[in-house]
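Q: below are the sequence and a predicted model for it; my questions follow.
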Amino acid sequence: MRFDNLYSHDFARVAVGVPQCRVADPAFNAEKTIALLRQAAADGVAVMAFPELGLSAYSCDDLFHQRALLDGCEAALAQVLAATQTLPLVAIVGMPLRVEQRLFNCAVVLLRGRILGVVPKTFLPNYSEFYEARQFGSGEEATVDSVTLLGQQVPFGSRQVFSAEDMPLLRLHVEICEDVWTPIPPSSFAALAGATVLVNLSASNIVVGKAAYRRQLVSQQSARCLAAYVYSSAGAGESTTDLAWDGQALICENGELLAESERFVRDSHVVTADVDLERLARERMRQTSFGDSVRLHAAAVGAFRQVPFELGLDRDRPLALHRRVERFPYVPADLGRRDERCQEVYNIQVQGLTQRLASSGIGKLVVGISGGLDSTHALLVAARAMDALGLPRTHIIGVTMPGFATGERTREQARRLMAAVGCEAREIDIRPSCAQMLRDIGHPHREDQPVYDVTFENVQAGERTSHLFRLANLAGGMVLGTGDLSELALGWCTYGVGDHMSHYNVNASVPKTLIQHLVRWVAETGQLGAGTDTQVLHDILDTEISPELVPGALQSTEAVVGPYALQDFNLFYTLRHGYAPSKIAFLARHAWGEAYAPAEIKRVLRIFLQRFFKGSQFKRSCVPNAPKVGSGGSLSPRGDWRAPSDSEAAVWLADLDRIPDERA
């Protein structure tokens, strides 16, 4: 097994073929279908769908009752079946099929010269421009559950799930066009029966507005079913006697559009996407309501027949993803969606804080201001909360507390920031109290013989926290926390002090990479009010992230814990999806390309695993109240993450070590 093969990580490459067709010319249609099948197989596709009645063309009308056409379709199917003998993919083609003196609109599922099954259409549209009940019978009217086709005895019926034994998460269900337009599509029950990839062979003529509706329909069905949905449409060559055809092909996964074909294309074409089967399986496992639905509809689920097959995957072939993986999963790449995300997160934080202030009857906030990123954003949220409550921003007491290693740049930024916000600004030099604490506990640090150990660092953090809480007592306010999700995940916070403990924390479920964009968004959209000098926000964004606790050379946080860009990536796929480290590394390599070498990706991921799974959970088990802002998760023990404080990281590290050093 290669770790640079997408199938090794439970992805499946699926495709929709939109061949050029000719009405009532099965041989021509088979030739075009085979050409697209060979193209897809060369690209590593596992499952490929074609349009409804693609071997005959959909717009044959009463020609469907002509024996010559029906015989020609079976001959065309034989051509396609023969071509699949050397192709390692499941092909699903549409054709009219005679069964027990009835005619059915069918999907035929093929693999390596074998017919896996035949699925008849259940719901026949007989309104507006559609007259299917004139030519076809519904699959519900069938009196047999198997048919003999091209010399093979094969399953027949709409309640079939085709299961890949060599890829257990790949389980297919097929429905046809109108089936998905009904209140309860057959695919809904199929998903409850275990199908993860729902395939729809559609023809679907085009009228104004229909393309957008199809897109919405397919996306929503994939979301409701926690599945992938593969949808085809008929394209060039169908009869335009009364209709037109756009060849829209769609591939969705759990509500997300992965791929869409170009419409109104004259030539045959293919659209592909890599479906994350593990993501779908984990979502079904996580969402207990899915299991409840399985139980509630046990009779319908039990009616499905499982049809096993072996795909014959080549996992020793390098096969990269055909899928966009965002470098910053918490931050949309699209600028419009990014602004929308920032506004939504900002509003959630503000709403959480205003409610806490209103319910507690407390009208003042105390915030420690370091001149760095997290405390900056907490102060920005506090300012908007005061505006929303109709209170002056001077009800915020901002306190900068320089210590032994505080740089002039961050100290000045803290002052400028408080002035820009308009809060009450205070400055407390904590060095005298820290020196007294060091003496009181018998620490060996002396000015002429410095000892810069963890105690020296944490005494400063502790003194800052003590000042904040006592100042809050004096002012009748509450301490607003500043620590973020990334720091909490890595345990990069001191237990019981300001970046860990507070009365309320607005940043606890916001990762570092998103906070950077939130601060920039506030600066660029004038959230602080017209005429406010926001240059200080840009200066803060350009400042190296550092705890500033040891005099001398600047302490770089990312030099210790790794780049936050990678660590937030690791956190998202660990917390939100529960992926194994080897899959996370595979995704990171694809997302970041040459920006990070495979060895660096592996090194940083190792840091994450060691810090996240062993040694820092006790800090996450007792965190202040904080609003959850996104589906990417939080680490609150009252929310998304409950874990033992004394677990081991061995299994995650062992999985990481399976990756060859030259490939992450």
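A: Cool, got the structure. Numbers count the residues shown, from 1 in each chain.
Q: can we go C-alpha only for contacts and neighbour counts from here?
A: Noted.
Q: need the contact list for the residue nearest the centre of the chain.
A: Centroid-nearest residue in the chain, with CA atoms, centre = their mean: residue 329, separated by 7.4 Å. Neighbouring residues of residue 329 by CA atoms under 8 Å, 6 or more residues apart in numbering: 568-569, 572.
Q: how about TSV for these, with neighbour count, distance to residue 303 and secondary structure added?
A: Shown next, in TSV, are the contacts of residue 329 (neighbours: other CA atoms under 10 Å; distance: CA to CA, whole Å; DSSP: H, G, I helix; E, B strand; the rest coil):
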residue	neighbour count	distance to residue 303	secondary structure
568	25	44	helix
569	22	42	helix
572	22	38	helix
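Q: if you count contacts, what does the longest helix anywhere in the chain end up packed against?
A: Using DSSP state H, we find that the single longest helix of the chain is helix 335-360. Helices and strands touching helix 335-360, by 3 or more CA pairs under 8 Å, 6 or more residues apart in numbering; DSSP states H and E, are helix 373-389, helix 512-525.
Q: just give me how far stretch 64-78 sits from the chain centre.
A: Averaging C-alpha positions (CA atoms, centre = their mean, to the nearest Å) puts stretch 64-78 44 Å from its chain's average.
Q: still on that earlier bit, quick one: classify the residue nearest to the centre of the chain as helix, strand or coil.
A: coil (DSSP: H, G, I helix; E, B strand; the rest coil).
Q: distance check, it against residue 362.
A: In this view, residue 329 and residue 362 are 36 Å apart by CA to CA, to the nearest Å.
Q: which residue ranges of the stretch 51-200 of the chain form strands?
A: 90-99, 102-111, 114-120, 146-149, 152-155, 160-164, 171-176, 197-201 (DSSP state E, counting those that start in this stretch).
Q: contacts for the third one?
A: If you take CA under 8 Å, 6+ apart as the criterion, strand 114-120 is touched by 81, 85, 104-110, 138-139, 152, 154-160, 162, 174-176, 307, 309.
Q: in it, what's buried?
A: By neighbour count with 16 or more other CA atoms under 10 Å, strand 114-120 contains the buried residues 114-120.
Q: could I get those residues as a markdown table with distance to residue 19?
A: Shown next, in a markdown table, are the buried residues of strand 114-120 (distance: CA to CA, whole Å):
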| residue | distance to residue 19 |
| --- | --- |
| 114 | 22 |
| 115 | 21 |
| 116 | 22 |
| 117 | 22 |
| 118 | 21 |
| 119 | 21 |
| 120 | 21 |
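Q: can you tell me which of those lies closest to residue 617?
A: Closest approach to residue 617 among those (CA to CA): residue 116, at 49.5 Å.
Q: let's bring in a second model and compare:
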Amino acid sequence: MYKNGFIKVELATINQTIGRPLENAIETLKILNNSQSAIVLFPELSLSGYTAADLFYEKSFLDESLEALKEVIDKTTYKGVYIVGLPLLVDEVLFNAAIVIQDKKILGAIPKKFIPNYKEFYEKRWFQAGMFTQNKEITILGQKVLFGDMIFENSQYNVKFGVEICQDLWTTYAPSDLLALNGAHLLFNLSASTEHINKVEGRRSAVIDHSRKQISGYFYTSCGSSESTTDVVYSNHKLAAVLGEVIGEKDFFNKDETLVVDVDVDAIKHQRRVDMTYADQKIGNEKNIPFIPFTITESKTYQFEKQLDKTPFIPKNNTEYQFRLASAIQTEALKTKLRSVNNLKIVIGISGGLDSTLALLTAYKAIKELNRDPKDVIGITMPAEATSNRSKNDAVKLMEKLNITQLVIPIKKEVETHLELLNHNHEDTTYENTQARIRTMILMNTANKENAFVLGTGDMSEIALGWMTFNGDHMSMYNVNAGLPKIWVKALVEYYAENEFKDYKNILESIYNAPISPELKKEQKTEDEVGLYEINDFIMYHFLVNGKDKKQIKWLLENTFGLTNEQNDKYIERFFKRFYTQQFKRQPMPEGPKVLSISLSPRGELRLPSDIKRK
């Protein structure tokens, strides 16, 4: 139900019987008594049926709806929070209400604020709008209950939620806006929405946008086609969105009664801390809204509803467009830089690896789009003792295919001379860094000679881990890859091989299938030293995007990669040690475009002191 900041939420649509609330209670109990979620949301007027029409005038029908509520409360074995809808008579005024319940206790009753009265909707025939109601204590089934505006709070885990009903979502200033600004992390909407062409898109957009602007989780469920179909058909659309992204959805064609999602509440809290506009709006919009306590059971056997995404940085929706956009961001950034430096040429070190390949393809695209000669891109491959034939050949072939200016400058002798000068004769960090710095010196001096600037190639994963030689490959005049993690670099090279650079597919395949290595020593593999980039990027995502701590990340790793406890600890300790101790390399890092939602730029986003002491 709840663990390490994740809460399980269930959205339900029952098989309605119009005019028979007790039968609706039976359907409600079927779902509740099988639920393992912390919170279950049912549709608008779920116990009575939304299309009961003039039955809402009948006192006996209203009493039956309350009897159905009592039946659910008395007979459920479910211990979590559930939210049902029913017509509620308060001081002889009828309201469309949401009832929030936990463990035989009614926690609160919320009226629908805005009543639709257009086209197929004519609720004002029966219901009073709740927008002007004052909070008051009423009696429901013998229990004293607050009626009006409220937020439900679990203080143990700092989880707060609010409730609104159907039309409230569609208003210019939704009730949930105020609830969010007063601390609600999760917003629940009981709905009865008709289905017609183009409505699904609008409904989805509204839910997504509420979760985005409210920096929240927004959960929506509609009543389904078992409502009366006299003139319209009702949707069973269930939607869950968090921070502007859909995390779960079942539409008209999916007849499942429920949708269960895992909600990262801590990610919502983290984003609110990061986005100061939330605090700006919160101050001045805080109202005297009562907080009603509820309980959450911590689960030792929490199971995610679906496998966690191993590559959360990579988009899963509209993927081809996102790759095109990443390519365009990199290319446009470099074009602007080229214009600003009076059309200098580009010098780039080509190793035959992923990063330099992506930077080269970006440079080639930028030069071509500026209608300049590809020869203005000067690619230099600088083989040393450990350089493999594969990487050298791939580098040369790619440069030949692109028809850029290519130089092959072996550095073996230069490295030996420099090490002799230092009286150094064994392979260690000095040996490796000497190669990186000599290569950078050649690139810089060639740039001086050719009226050019050096284009950097290091990616975000290397920048996070400090996997670069200070004042070696760490330095350039502009780094076009700084905004992309390693998994993105590989995916974008694959995208180019299948799309824009099909003629070079064989070369690109050879590059992205090769082991990742700086080739500073024989048989050297980067992932033997720093761990798999897929796992490091997973850690980086949940740390920087969702604000997870070590304990939470370890749990996520356990649930995602199936590593041993020792392996998890090693990955986490290595990542965080390198991340904090290598900040000094990020402080003077070159400029480069932001591509994803996060950046490691010390100027634009990540501001940490170099001498930080953090475990």
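A: It's in. Keep in mind the model is a prediction, meaning the values are calculated, not measured.
Q: TM-score of the superposed pair?
A: TM-score for the superposed chains, counting by TM-score structural alignment, normalised by the length of structure 2: 0.96, backed by 615 aligned residues with a CA RMSD of 1.8 Å.
Q: ok, back up a step: now list the buried members of the contacts of strand 114-120 of structure 1.
A: 81, 104-110, 138-139, 154-160, 162, 174-176, 307, 309.
Q: quick one: what's aligned to residue 563 of structure 1 in structure 2?
A: In structure 2, residue 563 of structure 1 lines up with residue 532, judged by TM-score structural alignment.
Q: measure its match to residue 567 of structure 2 for me?
A: 12 Å.
Q: residue 418 of structure 2 now?
A: Residue 418 of structure 2 sits 39 Å away from residue 567 of structure 2 when distances are taken as CA to CA.
Q: ok, which stretches of the stretch 151-300 of structure 2 are strands?
A: 151-154, 159-165, 186-190, 217-221, 238-242, 245-250, 258-264, 291-293.
Q: any idea which of those gets closest to residue 319 of structure 2?
A: Residue 319 of structure 2 sits nearest to strand 245-250 of all those, at 14.3 Å, using CA to CA.
Q: corresponding residue for residue 429 of structure 2 in structure 1?
A: Match for residue 429 of structure 2 (TM-score structural alignment): residue 454.
Q: count the residues that sit near that match.
A: A count of neighbours around residue 454 of structure 1, defined by other CA atoms under 10 Å, yields 10.
Q: what does residue 241 of structure 1 give?
A: When neighbours are counted by other CA under 10 Å, residue 241 of structure 1 comes out with 7.
Q: which residue in structure 2 occupies the aligned position of it?
A: In structure 2, residue 241 of structure 1 lands on residue 230 (TM-score structural alignment).
Q: and residue 389 of structure 1, by the same measure?
A: Residue 389 of structure 1 maps onto residue 370 in structure 2, by TM-score structural alignment.
Q: contacts only, for the residue nearest to that match when sequence neighbours are not counted.
A: Take residue 370 of structure 2 and drop its neighbours on the chain: the residue closest to it by CA to CA, 6 or more residues apart in numbering is residue 335, 7.2 Å away. By CA under 8 Å, 6+ apart, the contact list for residue 335 of structure 2 reads 366-367, 370.
Q: and residue 42 of structure 2, by the same measure?
A: Contacts of residue 42 of structure 2 (CA under 8 Å, 6+ apart): 11-14, 82-85, 190, 221-222.
Q: map it onto structure 1.
A: Match for residue 42 of structure 2 (TM-score structural alignment): residue 50.
Q: you'd agree residue 586 of structure 2 is up against residue 602?
A: Yes: under the criterion of CA atoms under 8 Å, residue 586 of structure 2 makes contact with residue 602 at 6.5 Å.
Q: which one of the two is surrounded by more residues?
A: Comparing residue 586 of structure 2 with residue 602 by other CA under 10 Å, the one with more neighbours is residue 586, at 22 against 17.
Q: what ranges do the helices span in the stretch 501-650 of structure 1?
A: Ranges of helices within the stretch 501-650 of structure 1 are 512-525, 535-541, 557-561, 564-575, 581-592, 598-613, 617-620, 650-657, based on DSSP state H, counting those that start in this stretch.
Q: what's the matching range in structure 2 for the shortest one?
A: Following TM-score structural alignment, the aligned partner range for helix 617-620 of structure 1 in structure 2 is 583-586.
Q: that stretch against structure 1, how far on average?
A: Aligned to structure 1 and superposed, stretch 583-586 of structure 2 gives a mean residue distance of 0.6 Å (mean CA distance after the TM-score superposition for structure 1).
Q: give me the contact list for that stretch.
A: 463, 466, 470, 474, 600-602, 608-611.
Q: give the equivalent position in structure 2 for residue 32 of structure 1.
A: By TM-score structural alignment, residue 32 of structure 1 lines up with residue 27.
Q: show me what contacts residue 332 of structure 2?
A: residue 366.
Q: so what corresponds to it in structure 1?
A: Aligned by TM-score structural alignment, residue 332 of structure 2 pairs with residue 351 of structure 1.
Q: for residue 211 of structure 2, same thing?
A: By TM-score structural alignment, residue 211 of structure 2 lines up with residue 222.
Q: got the contact list for the spatially closest residue to that match that is not a sequence neighbour?
A: Leaving aside its sequence neighbours, residue 222 of structure 1 sits nearest to residue 254 (CA to CA, 6+ apart; 4.8 Å). Contact analysis of residue 254 of structure 1 by CA under 8 Å, 6+ apart lists 219-220, 222-228, 280.
Q: taking the residues you listed one by one, which sit in helices?
A: 219-220, 222-224, 280.
Q: same list (these) but as a markdown table, adding neighbour count and distance to residue 187 of structure 1.
A: What follows is these, written out as a markdown table (neighbours: other CA atoms under 10 Å; distance: CA to CA, whole Å):
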| residue | neighbour count | distance to residue 187 of structure 1 |
| --- | --- | --- |
| 219 | 24 | 13 |
| 220 | 18 | 12 |
| 222 | 27 | 10 |
| 223 | 18 | 12 |
| 224 | 13 | 10 |
| 280 | 23 | 15 |
